[in-house]
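1. how would this look folded up:
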Amino acid sequence: MFVLTFIARLASSDMSALAQRLEQLEPTVGFAQTYHDELQGAFDTAQDALAAALLGARHGEFWVGIGVGSLTLPRFATALGVVATTDCEGAALNASRAAVELAQTGAPPRGICLNTRDREKAEQVTGLLRLLYRVTAARTEAEWRVLDLLIPGVRGQQKAVAQALGITSQAVSKTLVRSLWHEELATRPLLEHLMEQLNAA
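-> The predicted model follows:
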């Protein structure tokens, strides 16, 4: 299981907007505000966990901690669909808490960190996550207006996005190059594979 903990880096960080975006990914354990500046929830798959982590990286608004490991969900609350991480137990919870604390360290701060039993592999995966975090955090609002309309892996979208935004297809293409969108898409499958390996272990 992948437990994610988000801590707001800025007083202006929009907790409710992040929570809404996270819920659209249909987490296994819904995201709840565990402290005034913190959200926590969990996913079964690395693909969803990575997508969620990068939502927190947007504009560098949140520290992101990913804990990989076991997570025991209470049966009754799960059946009712009201389970929260505060009702759960397992190594992934402690790993996520340690990960978000590590995300705040370093010079410059890491921004994001993955933590699990295999510390060496966790550090390697964290290195790749940090690259994507910085790419995501550096994007402008104008770039996000384009990227928010794209569906990864679907060809021929640029013309439709250009029409929706009232800009040229060339402007969309330049935005994708400038924002390193293609590089992100090429990197995600490897990261997801590595994260799934850690979860399986």
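2. Every contact and neighbour count from this point should use C-alpha atoms.
-> Fine.
3. And for Ala122, the neighbour number?
-> 21 (other C-alpha atoms under 10 Å).
4. helix, strand or coil for it?
-> helix (DSSP: H, G, I helix; E, B strand; the rest coil).
5. I figured it hits Leu114, correct?
-> Yes. With contact defined as C-alpha atoms under 8 Å, Ala122 counts as touching Leu114 (5.8 Å).
6. Give me the residue at the spatial middle of the chain.
-> For the chain, the residue sitting closest to the mean C-alpha position, by C-alpha atoms, centre = their mean, is Ala53 at 1.0 Å.
7. Now that residue: closest residue in space, sequence neighbours ignored.
-> Distances taken as C-alpha to C-alpha, 6 or more residues apart in numbering place Val64 nearest to Ala53, at 6.4 Å, with adjacent residues excluded.
8. one more, for comparison:
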Amino acid sequence: MFVVTIDQQGSRRVGDRVDELLATLRARGDLYRGSAGVAAPFERTVGDEVQCVLVDPALAVDVTLAVLRLKGWSVGIGAGPVDEPLPASSRAGSGPAFILARDAVEQAKSRLRVVPLVVHGHHEARAREAEAVLVLLGATLQRRTPAGWEVVDAVERSGETRQDEIARRIGVSQQAVSQRLRTALWAEEQAARPVAARLLAAAAVDG
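-> Alright, predicted model coming up:
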């Protein structure tokens, strides 16, 4: 299992953004109770913190990167077993993965971290490797320009890979689409996501 705990940064300064975050995450359509890969959906746990329990490591990667893109949040992932049966609410959950996620999010709050993300796992060496890949991905996303995001979002929303069609949709040249995708390191991101997911899966089991 993968417990993802997210804590808001600077809530006293900017106000509570939890409802905004939950609305953004739920708009994805794949994080509701009963969705494939979701053991317990995102909910506010305490204060300005939210948490969910996922079965699918690829979904954990997707969610983590989506939150890092928003900025202003620290993310801790605990990869490992949970006490079963798992209650409907993650707030009532217990087990090693919950403890690992708690330790991870507390460490992620460190101001020394450029990307506020920490992964702890049942297999800690694999967890560190998963964290390294996710931090690189997070840093890539944080440096992506609005023009880069426009093209990447158009590709991901439509599922269209033909650059001439993407260019037509957003009103730029095909050459501009190609250049923006290269600058955004989109192909590299897509290649690295499954690697992060495999490492997360490995971190959840005892080595």
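9. Need the counterpart of the residue nearest to the centre of the first structure in the second structure.
-> In the second structure, Ala53 of the first structure lines up with Thr64, judged by TM-score structural alignment.
10. ok, that match to Leu137 of the second structure distance?
-> To Leu137 of the second structure, Thr64 of the second structure is 10 Å away according to C-alpha to C-alpha, to the nearest Å.
11. Surely the residue nearest to the centre of the first structure is in a strand?
-> No. Read with three-state DSSP, Ala53 of the first structure is helix and lies in no strand.
12. From Asp118 of the first structure, how far out is it?
-> 20 Å.
13. Helices of the second structure, residue ranges please.
-> 11-14, 18-26, 57-70, 96-108, 124-142, 146-158, 163-170, 174-183, 186-203 (DSSP state H).
14. want to try TSV for these, with distance to Ala88 of the second structure as columns?
-> Shown next, in TSV, are those (distance: least, C-alpha to C-alpha, whole Å):
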stretch	distance to Ala88 of the second structure
helix 11-14	27
helix 18-26	17
helix 57-70	18
helix 96-108	15
helix 124-142	26
helix 146-158	31
helix 163-170	41
helix 174-183	41
helix 186-203	23
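15. nearest to Ala39 of the second structure, of the ones you listed?
-> Nearest of the helices of the second structure to Ala39 of the second structure, taken as C-alpha to C-alpha: helix 57-70 at 11.6 Å.
16. nearest to Val115 of the second structure, of the helices of the second structure?
-> Smallest distance to Val115 of the second structure across the helices of the second structure (C-alpha to C-alpha): 6.0 Å, for helix 124-142.
17. buried residues in the closest one?
-> 124, 126-135, 137-142 (16 or more other C-alpha atoms under 10 Å).
18. got it, and stretch 95-106 of the first structure?
-> Neighbour count says stretch 95-106 of the first structure has 95-104 buried, by 16+ other C-alpha under 10 Å.
19. What are the contacting residues of it?
-> For stretch 95-106 of the first structure, contacts defined as C-alpha atoms under 8 Å, 6 or more residues apart in numbering pick out 3-7, 63-69, 109-116.
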